[in-house]
Each structure stands twice: as structure tokens, then as C-alpha cells.
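Peer 1: Sequence isn't available, so here's the structure alone:
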């Protein structure tokens, strides 16, 4: 597929999705959000794309925020619709994506950019990264899941401070907070993401998909994540991956998962 605001490369079962609006610091506009949905929908059914790396073009920004010019005149109803559709099409869609998604944060990840990174299954960052939710300085609140995912990742108190002050934190602070897993020089960011992706590819993608579902269910109101874990654990026993994994272990060889 070809896109106006994205680039998608697929090599050795790793798909790298670049938000590609460098002159706008990769800011999210409506067209980019729609293309992100289309890209992930395409990757869902693409057998050669087993792990997805999500990043921004250039070294200045992952995503520097939403394109404010598009919604500065919105009404109450339009604002609510903007958040609802964005969450459904992209942020919740990526969070619940059955294939692993790694956010490689290069430079600024602000507002919708940080919310996009938080929707990935985990995050790594370059040492020049700056992360924050500055929406309250514009008279609004985060609308793409920021008030929900940030407390889950860094704790309620730190999330309250970050949102109330509208300030940025650097990459090392983000790592200390648990917001990102690794910090690396900018030139090593994608190689590190690919290294982690290849470690993931050594394992059963079917089992990983089931684990993603079980982990996510533990954060959903009215859903018992333990029950999901039990159900998906049981289902694993009926898969070819389980047979291959256990036989490989018992015969002291590397598993060859399909």
C-alpha cells in the first residue's frame, strides 16, 4: 500500500511504520489518523508482518502532537466525536492489536504523539526524546487515551503532575518512570527495535497474541483478566505451536514455530 503521510517497510517479518510529515514534526492530522488505521488493518492480514515498529521520520520528532489547526474551531459535539473516532480507529486499535507493536520514540512525543506511543505494547526511546501531555496549556485534556494509559504506566501521582503542569520529561526520566523500557542513542534506536523484534520472533506468535489479550483484559472494567488468562492458557494446548514448543524443549532443539 502507498500512503501520503506514512511510509511502511516490511523486511524479515518486521514491519516498520514511519509517520512521515517531518516538516510538520509528524503532527497527527485527520488524514494521518485514517492512514494509520488503514496501515495497521493491512498489516493485520499481511503474513510477512509479524512484529510492527512504529516511529517517526527524521530525528526531531516521533509525533509532536495533533494538528491543532484542524480542531481549533470545533464545537463540544465535534470535539467528543474527534476523540471517540480517533481512539476507536487508531489508539485502541493498536493497543489491542494481536501482533506486537513497539514504539521507537525519536525526539518529541507530545500530546497525541505520546498517546500514540502509549498505545503500543511497549516503548523504547532515543536519548534526545522529550515526552509530555501539554493539552491543559491549550485549555483541553488529553483525548486519545492519555488520562487512562499514562497512570497505568507511571502511576497516578506522576500522571497527575505531568498532565497538570503540561511539562515535558526527558528520555531518562521516562525510563525511570517506567514509561519507556530502554534509552539509546538516536542512531541505535531502530537497530535496537529490530533486535527486540527478532527476539520476539523466536517465540510463538500465537502465544504472544493470546498474552496480549490477557494482559489488556486486566485493565478493562468489568473484565476478569485472570479468566482470560485461564481460557487462553487452555487454548494453547490445542495448538501446533504448543506441540512444537514442548517437543523442541524435550529434545533440546530450537523450536520452529509456524
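Peer 2: Great, that's in hand. This is a predicted model, so every value here is computed, not measured. Residues are numbered from 1 along each chain as shown.

Peer 1: contacts and neighbour counts: CA atoms only from here.
Peer 2: Fine.

Peer 1: In the stretch of helix or strand residue 199 belongs to, which residues are buried?
Peer 2: Element membership of residue 199, judged by DSSP states H and E, is helix 189-201. Neighbour counts over helix 189-201 (16 or more other Cα atoms under 10 Å) mark 189, 190, 192, 193, 194, 197, 198, 201 as buried.

Peer 1: which residues in the stretch 51-200 of the chain form helices?
Peer 2: 76-86, 92-95, 112-119, 146-154, 156-165, 171-177, 189-201 (DSSP state H, counting those that start in this stretch).

Peer 1: and those helices as JSON lines, adding distance to residue 37?
Peer 2: Below are the helices of the stretch 51-200 of the chain laid out as JSON lines (distance: least, Cα to Cα, whole Å):
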{"stretch": "helix 76-86", "distance to residue 37": "9"}
{"stretch": "helix 92-95", "distance to residue 37": "8"}
{"stretch": "helix 112-119", "distance to residue 37": "12"}
{"stretch": "helix 146-154", "distance to residue 37": "19"}
{"stretch": "helix 156-165", "distance to residue 37": "27"}
{"stretch": "helix 171-177", "distance to residue 37": "27"}
{"stretch": "helix 189-201", "distance to residue 37": "21"}
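
Peer 1: now, of these, which is deepest in the fold?
Peer 2: Using mean count of other Cα atoms under 10 Å, the stretch among the helices of the stretch 51-200 of the chain with the largest mean neighbour count is helix 112-119, at a mean of 27.

Peer 1: if we compare the helices of the stretch 51-200 of the chain, which one ends up closest to residue 16?
Peer 2: Residue 16 lies closest, by Cα to Cα, to one member of the helices of the stretch 51-200 of the chain: helix 189-201, at 9.1 Å.

Peer 1: helices and strands around the closest one, which ones?
Peer 2: strand 51-56, strand 101-105, strand 122-126 (3 or more Cα pairs under 8 Å, 6 or more residues apart in numbering; DSSP states H and E).

Peer 1: putting a second one here so we can go through both:
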């Protein structure tokens, strides 16, 4: 499929999605979100894709926020619909996706850009990255999951401070507070994301999906029960039998996702 706002490339079992609006600092508009939805849906359905890396074009920004040029025309109902559609079609789709997704944060990740990174399962930042949720400077609050995901990553107190002040974190500060998993030089960013993703792809695809689902249920009323059920389901897979046999016979497992 031909895209106007993103680049999609697949190498080996990794699909690379690049937000390709460099002159706009890769800001998210409706068309970009629509294309992300399509690309992600197709990747999840493609058995040749094991995991994804999302990044931004250029060296200045991952995603510098949402494209706010259309905001003045929206009323309360329009704003509600905007947030609902984005959450459902992209941000929740990523967070609850069956395949691991790593955000390679190569510069500014602000507003919707940080929310996009936080929806991903793992975040790697270049050393020039800066991250924040400045929506209050516009008289708004984060609307793509920022108020929910940021406290889970950095704690309620730090999330309150970041959102209420609109202050940004440097890459090192983001690492210190648990907002990102690793910080690298920009030239090494994609390689680090590939290193981590390839390690994940050496595990059982069935177990990876089960683990993502169970971790996402952490803190919910039935989180422990979901873990128990997913743990039990693994015993019905060929991958579990292969993994145990490989361990007992001191060899590397060959998983098939079945």
C-alpha cells in the first residue's frame, strides 16, 4: 500500500514504521493516524512480521505532538470524538497489540508524540530526546492516554508534576524516572531497538503475546486471574513442549508460535 505520511519497511521479521512528516516535526494529523491504523492492522495480521519499531523521520523529532491546526473548529463533542477515535484506532491498538512494538525516540516526543511512545511496549531514546506533555499550555489535557500511561511509568507524583507544569524531561531524566528503557547516541538508536527486538523474537511468539496481555492487565481487578489463565493456555502449545524439551536436553529451542 502507498502511504503519504508514513514509511513502512520490513526486514527479516521486523517492520519499521517511520512517521514521515519531517518538515512538520512529524506531528500527528488525522491522515497520519489513519495510515498508522492501517499499517499496524496489516502488520498484526502478517505472519512474516514478528515485531515493530516505530520512529520519526530526521534527527529532530520522534513526533513533536498533534497537528493542532484543526483544533479551533472543534467543540466539546468534536474534541471527545477526536480523542476516542485516536485512542481506539492507534494508541490502544498499539498497547494491546499481539506483537512487541518498540518506540525509537529520536528527538522531541511531545504531547501526542509522547503518548504514542508510551503506548509502545518498550521505549529507547536518543541522547538528544526531550519528552513532555505540554497540553495544559493550550488549555487542554492529554487526550491520547497520557494521563493514564504516564503515572504507570513514572509514578503519580512525577506524572502530576510533568502534566501540570508542562515541563519536559531530557533523555537522561526520562531514563532516571523509568519513562524510557535505554538511552543511546542517535546513531546507535535503531541498532539498540533491533538488538532488543531480535532477542524478543527468539522467544515463543505465543508466549510473547500472552505476556503482553498479562502485563497489560497488571493492577486490574482480574489481573492475577488473567495471568493464571494465560499461563495455563501456554501448556496447550507446541512451543511450551519445545521450550521445556530444549531446556531439559540443553539445546536452543526452535519456536513456531503454535
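Peer 2: Good, I have the coordinates. Treat the numbers as computed from the prediction; the structure is a model and nothing was measured.

Peer 1: what sits up against the helix ranked longest in structure 1?
Peer 2: As assigned by DSSP state H, the longest helix anywhere in structure 1 is helix 30-44. Here helix 30-44 of structure 1 makes contact (Cα atoms under 8 Å, 6 or more residues apart in numbering) with 1, 3, 5-6, 8, 15, 19, 49, 86, 89-90, 93-94, 97-99.

Peer 1: and these, which are buried?
Peer 2: 5-6, 8, 15, 19, 49, 86, 89-90, 93-94, 97-99.

Peer 1: What I need now is the residues you listed written out in a markdown table, including distance to residue 223 of structure 1 for each item.
Peer 2: As requested, those are exported to a markdown table (distance: Cα to Cα, whole Å):
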| residue | distance to residue 223 of structure 1 |
| --- | --- |
| 5 | 36 |
| 6 | 35 |
| 8 | 34 |
| 15 | 31 |
| 19 | 33 |
| 49 | 30 |
| 86 | 23 |
| 89 | 22 |
| 90 | 22 |
| 93 | 18 |
| 94 | 19 |
| 97 | 18 |
| 98 | 18 |
| 99 | 21 |
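
Peer 1: What is the nearest of these to residue 64 of structure 1?
Peer 2: Scanning those for proximity to residue 64 of structure 1, where the rule is Cα to Cα, the winner is residue 19, at 10.8 Å.

Peer 1: The corresponding residue of structure 1 for residue 239 of structure 2 in helix, strand or coil?
Peer 2: Alignment note: residue 239 of structure 2 maps to residue 241 in structure 1; criterion TM-score structural alignment. Residue 241 of structure 1 carries the three-state label helix when classified by DSSP: H, G, I helix; E, B strand; the rest coil.

Peer 1: what's around residue 241 of structure 1, how many residues?
Peer 2: Applying other Cα atoms under 10 Å, we find 20 residues neighbouring residue 241 of structure 1.

Peer 1: same question, residue 254 of structure 2
Peer 2: 13.

Peer 1: List the residues that contact it.
Peer 2: Taking Cα under 8 Å, 6+ apart, one finds 242, 243 in contact with residue 254 of structure 2.

Peer 1: Next one: it from residue 197 of structure 2, what distance?
Peer 2: 17 Å (Cα to Cα, to the nearest Å).

Peer 1: measure the residue lying closest to residue 79 of structure 2 once chain neighbours are set aside to residue 47 of structure 2 for me?
Peer 2: Nearest residue to residue 79 of structure 2, sequence neighbours excluded (Cα to Cα, 6 or more residues apart in numbering): residue 71, at 8.0 Å. Separation of residue 71 of structure 2 from residue 47 of structure 2 (Cα to Cα): 38 Å.

Peer 1: Check residue 8 of structure 2 too.
Peer 2: The value you get for residue 8 of structure 2 to residue 47 of structure 2, if Cα to Cα is used, is 16 Å.

Peer 1: list the contacts for residue 48 of structure 2?
Peer 2: Residues near residue 48 of structure 2 by Cα under 8 Å, 6+ apart: residue 13.

Peer 1: do you know how far it is from residue 16 of structure 2?
Peer 2: 13 Å.

Peer 1: Repeat that for residue 46 of structure 2.
Peer 2: For residue 46 of structure 2 relative to residue 16 of structure 2 (Cα to Cα), the value is 14 Å.

Peer 1: show me what contacts the equivalent of residue 223 of structure 2 over in structure 1?
Peer 2: Using TM-score structural alignment as the criterion, residue 223 of structure 2 maps onto residue 225 of structure 1. By Cα under 8 Å, 6+ apart, the contact list for residue 225 of structure 1 reads 214, 215, 216, 217, 218, 219.

Peer 1: go with 6 Å
Peer 2: 214, 217, 218 (Cα atoms under 6 Å, 6 or more residues apart in numbering).

Peer 1: Shared with structure 2, which of those?
Peer 2: Retained in structure 2: 217, 218, out of the contacts of residue 225 of structure 1 (criterion both residues aligned by TM-score structural alignment, their matches' Cα atoms under 6 Å).

Peer 1: Turn the contacts of residue 225 of structure 1 into TSV, including secondary structure.
Peer 2: Output for the contacts of residue 225 of structure 1, formatted as TSV (three-state DSSP):
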residue	secondary structure
214	helix
217	helix
218	coil
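
Peer 1: Residue in structure 1 paired with residue 160 of structure 2?
Peer 2: In structure 1, residue 160 of structure 2 lands on residue 160 (TM-score structural alignment).

Peer 1: what's the nearest residue to that match if we skip its chain neighbours?
Peer 2: Going by Cα to Cα, 6+ apart, residue 160 of structure 1 has residue 151 as its nearest residue, at 7.9 Å.

Peer 1: Tell me how far the one you found lies from residue 130 of structure 1.
Peer 2: From residue 151 of structure 1 to residue 130 of structure 1 the distance is 18 Å (Cα to Cα).

Peer 1: With residue 117 of structure 1 instead?
Peer 2: Residue 117 of structure 1 is 12 Å from residue 130 of structure 1, by Cα to Cα.
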